[in-house]
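Enquirer: need a 3D model of the sequence below.
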Amino acid sequence: MTGVGRPQRTVPEQTSSEAKTSPLTPVSSMRTFWGLMRAYWFSDRWKEAWTLTLVIAALTTLLSKTGVWLALMLGELTNSVNFYHDAANTAPLRTLLTNAGLVIVLFVLKDAGIAGARSLVSATLHRKWRGWLNSQFNEALLDGNHTHFHAQHGSPSTGTAAPDNIDQRIQESMKAMTGGAIGLAMGVLGVATSLYFIGENLIQSSVEVTGLEFLGGYGTAVLSLLAIATYVPINTWIAVKLGKALERLNVRLQQAEGSYRGELTTFLRRSFHVAASRGEDVQKTMHNRLYSDIDRTWARFNIVTVCYASFEAIHNFMGFRIIAYAPGLVSFIHNKLDLKGYVTGAEMLNQLIGQCSWLIRVMPDIATLRANAQRVTELANAIESVQQPQEFYQQTGRSDFSYATQNPVFGLTIQKLELAHQGEDATPFLSAANLRFRRGEWTFLKGESGCGKTSLIKAINGLWPYGRGTIVFPEGVTNFYAAQEVKLQQVSLRQLVCLPGSENDHSETQVAAALHKAGLGDFIEHLADESREGKIWDQVLSGGQKQKLVVARIILQQPGLLFLDEATGALDPEGKIAFHQAIKDNCPNVTVISVMHEAVPPRSLAGEEFYHSVVAIADGVATKKLLAPSLPRELTTILTQPPRPTEDKWLRFRRLKQK
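Expert: Next up is the predicted model:
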């Protein structure tokens, strides 16, 4: 990790009301299903959202009305076929062809013209909505609070587990959710408009039913609506039961596939190490184990899906071939309804059953929608829960760090620091009563592996969750955290050097100069490139070159505080000396705190010490001492005594050194 800014919690005191109120994030309103569904329509993009929605609503209404016209024309076509040889029909062929032509025109207008236009507008709404959601979640995750980091430290005991496969949630789940929601909304509107238009026509064309004379002329209309009111709800109840099973399996399948994909991605990143250790068999076993989980879940999912498809086929046959033609049959038999009216009524009922059965048809989509929405709302809840990191970590352990600022003359101060692991009663593994790092001082952290050197640096930067203590930063001083493992993003080389800032913050000459001073001058001509010979920079540069790239960033950024967390681990002895010398020559007055594997810190080629002091960690206690043999007397005095308020002893020492 490089370029981590100073912890956001710079004020050590908060009122109780402030501590209980989490700051709003771009996804604060998306923590529930309906909150997620409506957020876009009440955002700053509401005009765009509502315009597209109203166009879709208008096209859906027109589509339902066209369905009524089509049903009427199908009745006319059936009637022209039935009376083709009737003596009163003077132009049977022309009537038949005219009705057939009108049916074709209405069908093309309905299913190709209006439906096609609605598909295009709904696809546009889908694209816009998904893009907006994607930007909101990215903004919420990638903020100055390091939310993306803290969100991955959740646990069931906090009430918000760490979200797995965040990439899958933001991309696949969000894309499927937005598409499914729009489709379902159009289905609901289609039902409403169809009920209005078709119901109105059924009532107008209704006739009396023998045996049900008390219904008067509304007989066939009542029977039609009663058939729908009985048949559709029963089948919908069955569909809901099957849909819940699909939803559960869908979530489980997403989790299993995400785990398998994540392991594949991790494997490809450590491909060399697997090859070098001949660990292919172990990796293969791991892949087989993860995929077997996918296979078992997929098998159960397929069984439920087939059952649902069979149920839907039976429902369609019964609805379209029997239920739709039953209500008008008695009136047709008793000659109270002619063939044209009977067929027209049946076709209208077909249309209405089809629209009212949308829930049954799309139940698998609803199951998928709810599964995807659950994945997204879980991520929104995880983001919101860590907006006050210290309060978040206090749910699972002791987290009582205080961050403040002071006059930069006094440098960095650490007071009564204790670091622990998760758990209320966890024993501190590292304590530091009082550590001070003066401006321009270079300090070497020394101790056995696992003693807490890296944890100390993380705690100073607000990236260690459990413990307590006070960290006081020099006011107005920027800090830079350089870790051992450097992961490069897929951007241009110039942008990589300019991180954590923008490539517009520095001129090309400045960037090129920083690269040259860091020992990467051969790459200056490729500053504008995002890749080289088909490979991104993370694949092109070796481990040592990546650490030299970090030196270029440091030279360019000119931080006042520099944390080196084994940042020279991939360099040879000469490279480590050059690493330190480049910082010494180009970053005057920088305060350096460094962790290295070496027992003693490196020296310059002239034999001079880079480091002024050492913090030794032994038996869980960090103590600081000066490297006295190599320090001039004046610097020793300055580092061991606090400066007077009226005198900058650093300036005094530099004047004496010049003399």
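Enquirer: use CA for all of it now, contacts and neighbours both
Expert: Noted.
Enquirer: Ala433 belongs to a strand?
Expert: Yes. Under DSSP: H, G, I helix; E, B strand; the rest coil, Ala433 falls within a strand.
Enquirer: show the contacting residues for it.
Expert: Contacts were defined as CA atoms under 8 Å, 6 or more residues apart in numbering; by that measure Ala433 touches 414-417, 622.
Enquirer: which helix in the chain has the most residues?
Expert: If you go by DSSP state H, the chain has its longest helix at helix 219-269.
Enquirer: make a ChimeraX selection of whichever of the contacts of Ala433 turn out to be buried.
Expert: Buried residues among the contacts of Ala433 (16 or more other CA atoms under 10 Å), as a ChimeraX selection:
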select :414,415,417,622
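Enquirer: need the contacts of Ala433 in JSON lines (columns: secondary structure and distance to Ala326).
Expert: Putting the contacts of Ala433 into JSON lines (DSSP: H, G, I helix; E, B strand; the rest coil; distance: CA to CA, whole Å) gives the following:
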{"residue": "Ile414", "secondary structure": "strand", "distance to Ala326": "85"}
{"residue": "Gln415", "secondary structure": "strand", "distance to Ala326": "85"}
{"residue": "Lys416", "secondary structure": "strand", "distance to Ala326": "85"}
{"residue": "Leu417", "secondary structure": "strand", "distance to Ala326": "82"}
{"residue": "Ala622", "secondary structure": "strand", "distance to Ala326": "88"}
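Enquirer: kindly reformat the contacts of Ala433 as CSV containing distance to His126.
Expert: Formatted as CSV, the contacts of Ala433 follow (distance: CA to CA, whole Å):
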residue, distance to His126
Ile414, 52
Gln415, 53
Lys416, 54
Leu417, 51
Ala622, 56
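Enquirer: now Thr368: which helix or strand?
Expert: For Thr368, the host element (DSSP states H and E) is helix 363-385.
Enquirer: I have a second one here; can you model it like the first so I can compare?
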Amino acid sequence: MSDATGAKVQIQTGAVGAFLRLAGGYFLRGKGAKWLGAGLLALTLLQILIQIRFNLWNRDFFNALENRDRNAFLWQMVLFVGLAGSSMITAVYQLYMKQLVQLRWREWLTRRLLDLWMTNARHYQLERAGESDNPDQRIAEDARLAVDLAVDFATGIFNSVVMLIAFIGILWSISGALNLTVAGHAITIPGYMVWAALIYAAIGSGLTYLVGRPMVALNFWRTAKEADFRFGLVRARESSEGIALIGGETDERRGLAKLFTNVADAVRDLMKSQRKLMWLTSAYGMLTSVFPTVVAAPSYFSGAITLGGLMQIGSAFGSVQSSLNWFVDNFPRLAEWRSSVERLLSFRESLRVIEEMVQDGDQPTIVRVEEKAGEEERVAFRDVQVAFANGSVVIAEASAEIRAGERVLVKGESGTGKSTLFRAFAGIWPWGSGEIHMPPREATMFMPQRPYIPLGTLRGALSYPSAPDKVSNKAAVAALERVGLSHLEDRLDGEERWDQVLSLGEQQRLAFARLLLQKPRWIFMDEATAALDEENQDAMMRLVLEELPKSALISIGHRPGLDAFHERTLHLQRGPEGARLAIRPPGRVLRARKIRIRNPFNRRVRATAG
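Expert: Here you go, the predicted model:
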């Protein structure tokens, strides 16, 4: 077996209970969920009643044949048409009702998972912490499988239990007693066909569990590898330009081939396990077709039962076996369901870990205090230490304060933690310690180097994160003209992949147009002009100062000329003693202020405002 056998896949116990705690709330709070569930069970019960009536028809039909009773035969054919029609109608609506329950339940669970994932930057923190792989696949595919198969299993188990109760009674009453003589002692076994069915099903279920048990872990492993391969393909598609420009197709093929090799290895391991199970289930199924007839044949040959009775016994035995063999027949799907549920549960657990760490975890985190409306707005960080998710420190014990309306430029070498500090300002980077005071969220706007351009219309990209109808046509056109994108005015309501249609420079200018429309009191720019030439950069920065003269501006940037648009500079600089934080106005020196920080190697250094 390949690497799958060595993988330590942690399968939690009580998966059913854990899944119901995660998803079972739908049947308590989902709109119309109880009625849908009740309707599905009612249709399932009706179908079972029809099957019971079919069992009686089976007896009467073959008795009519045996007795050569033409009138009885014709009546049974009329009855068959009625039963068959009823069964067809019930089956159609039962399937529709089941699919409706599956869809509504999946909608409810997907919305819940999206709420958990897309709240308070949990999606970003989860990715940075490396707590859970492929969350998109878990929400889209695993949620679908978990819900669809859960409904299938619930209706299947209900059907099997009711069928078992009904047909055990029928089988007990028609099979009679079996008289045996063992060592000179007469033994009578009442309802012997029932005991034969129970023993037969118990042997089959036990063997199936023993042979098929490894399939749960193997399904989990295969699903994970399929998700990795799918992610690699999507990443290659999204990065196609960079791959083509650098001529990296050979390396990409090698990487994708390796990912698919992992998929193939996982599938081979699963195939081997399924092959073993197939040997068992095939032999078991073949024996089931003749077993009841062989066991009941002595009673038929002795004249104790008629041909109709023999057929009825065979039909009832088959129904009992079908009920008892539900586990045998569905074990591969149970294994698939279990692996999907485990992935969903581990995803939810990862989100819970992130949530507890941020809110009330044992390890220290950065405390972000958002000022209330009416209070004096500021950005202030006191004794802030910024770390990575693995605990290594990137910025240590720094303190500073920026007042409303100030314009501050943050500079420093790559890797000194400038962008990470901005993420802490935004509240999406919890790792570290200390306290950050921020203005209200609705008063701020963060502009990363690569702006996020959502799917949909250009108007929607301009208004993001507000709804497209919040931006009038006049305001949108004016904003585009101000940033030099007037050639896009006629395409405001056109749906495109705007992140691919627009160059990075155009995307950055679109972000400035978005800024003009939203008019925040606090603007945070992280290399927001990096893709612009110096002339366009100066034009965008002048535009901000002209249109939003009272807004505070905090920028990260290396480009020459940015200093002219800021009142002071916060400089993170490496040195032989570690990082140095200096705060300077352009062209003159401020009075020194001391700020102590601690570097990742625990060497104490001093940072001053020069």
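Enquirer: which residue range of structure 2 does the helix holding Thr368 of structure 1 align onto?
Expert: Under TM-score structural alignment, the match for helix 363-385 of structure 1 in structure 2 covers residues 331-353.
Enquirer: how about the helices in the stretch 401-550 of structure 2?
Expert: Along the stretch 401-550 of structure 2, the stretches classed as helices by DSSP state H, counting those that start in this stretch are 418-426, 458-463, 473-482, 498-501, 504-518, 534-547.
Enquirer: those helices: which one's closest to Met77 of structure 2?
Expert: Among the helices of the stretch 401-550 of structure 2, the nearest to Met77 of structure 2 by CA to CA is helix 458-463 (64.6 Å).
Enquirer: where does that closest one end up in structure 1?
Expert: Using TM-score structural alignment, helix 458-463 of structure 2 pairs with 493-498 in structure 1.
Enquirer: tell me roughly how far that stretch lies from structure 2 on average.
Expert: Here stretch 493-498 of structure 1, set against structure 2 after superposition, deviates by a mean of 1.2 Å using mean CA distance after the TM-score superposition for structure 1.
Enquirer: got a list of contacts for that stretch?
Expert: For stretch 493-498 of structure 1, contacts defined as CA under 8 Å, 6+ apart pick out 488-489, 502-503, 505-506, 508, 511, 515, 526-530, 537, 549-550, 552-553, 556-557.
Enquirer: make it 10 Å
Expert: Contact partners of stretch 493-498 of structure 1, identified using CA atoms under 10 Å, 6 or more residues apart in numbering, comprise 3, 488-490, 492, 501-508, 510-512, 514-515, 523-532, 536-537, 549-557.
Enquirer: of these, just the buried ones, ChimeraX syntax please.
Expert: Buried residues within those, by 16+ other CA under 10 Å, are selected in ChimeraX with:
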select :3,488,492,503,506,511,512,514,515,524,527,530,531,536,537,549,550,551,552,553,554,555,556,557
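Enquirer: ok, back up a step: and the match of helix 363-385 of structure 1, what's buried?
Expert: Of all the residues in stretch 331-353 of structure 2, those buried under the rule 16+ other CA under 10 Å are 331-348, 350-351.
Enquirer: go on, stretch 585-604 of structure 1?
Expert: So, applying 16+ other CA under 10 Å, buried residues of stretch 585-604 of structure 1: 587, 589-596, 601-602.
Enquirer: among these, which two are most distant?
Expert: Farthest pair in the buried residues of stretch 585-604 of structure 1, by CA to CA: Asn589 and Met596, 21.2 Å.
Enquirer: residues touching the aligned residue in structure 2 for Gln510 of structure 1, list them.
Expert: Structural correspondence for Gln510 of structure 1 with respect to structure 2 (TM-score structural alignment): Ala475. Counting by CA under 10 Å, 6+ apart, Ala475 of structure 2 makes contact with 481, 513, 516-517.
Enquirer: three-state assignment of Lys389 of structure 2?
Expert: I think there's a mix-up here, since residue 389 of structure 2 is Ala and not Lys. Here Ala389 of structure 2 takes the coil state, with states given by three-state DSSP.
Enquirer: okay, now the residue nearest to it when sequence neighbours are not counted: neighbour count?
Expert: Leaving out its chain neighbours, the residue that sits closest to Ala389 of structure 2 by CA to CA, 6 or more residues apart in numbering is Ala129, at 5.4 Å. For Ala129 of structure 2, the count of nearby residues is 14 (other CA atoms under 10 Å).
Enquirer: my read is that Ala129 of structure 2 contacts Ile354, right?
Expert: Yes. With contact defined as CA atoms under 10 Å, Ala129 of structure 2 reaches Ile354; the gap is 8.4 Å.
Enquirer: hmm, back to that, for the helix or strand following the helix holding Thr368 of structure 1, packing partners?
Expert: Sequence-wise, the next helix or strand downstream of helix 363-385 of structure 1 (DSSP H and E) is helix 389-393. Other helices and strands packing on helix 389-393 of structure 1, by 3 or more CA pairs under 10 Å, 6 or more residues apart in numbering; DSSP states H and E, are helix 16-20, helix 147-150, strand 399-406.
Enquirer: picking that back up, and of the contacts of Ala475 of structure 2, the nearest to Arg53 of structure 2?
Expert: Proximity of the contacts of Ala475 of structure 2 to Arg53 of structure 2 (CA to CA) peaks at Leu517, which lies at 70.8 Å.
Enquirer: what does Arg345 of structure 1 align to in structure 2?
Expert: Wrong residue type there; residue 345 of structure 1 is Gly, not Arg. Matched by TM-score structural alignment, Gly345 of structure 1 corresponds to Ile313 in structure 2.
Enquirer: ok, now which ones touch the aligned residue in structure 1 for Asp60 of structure 2?
Expert: Superposed on structure 1 with TM-score structural alignment, Asp60 of structure 2 falls opposite Glu76. Glu76 of structure 1 is in contact with 70, 82, 95-96, 99-100, 102-103, 339-341, 343-344, counting by CA under 10 Å, 6+ apart.
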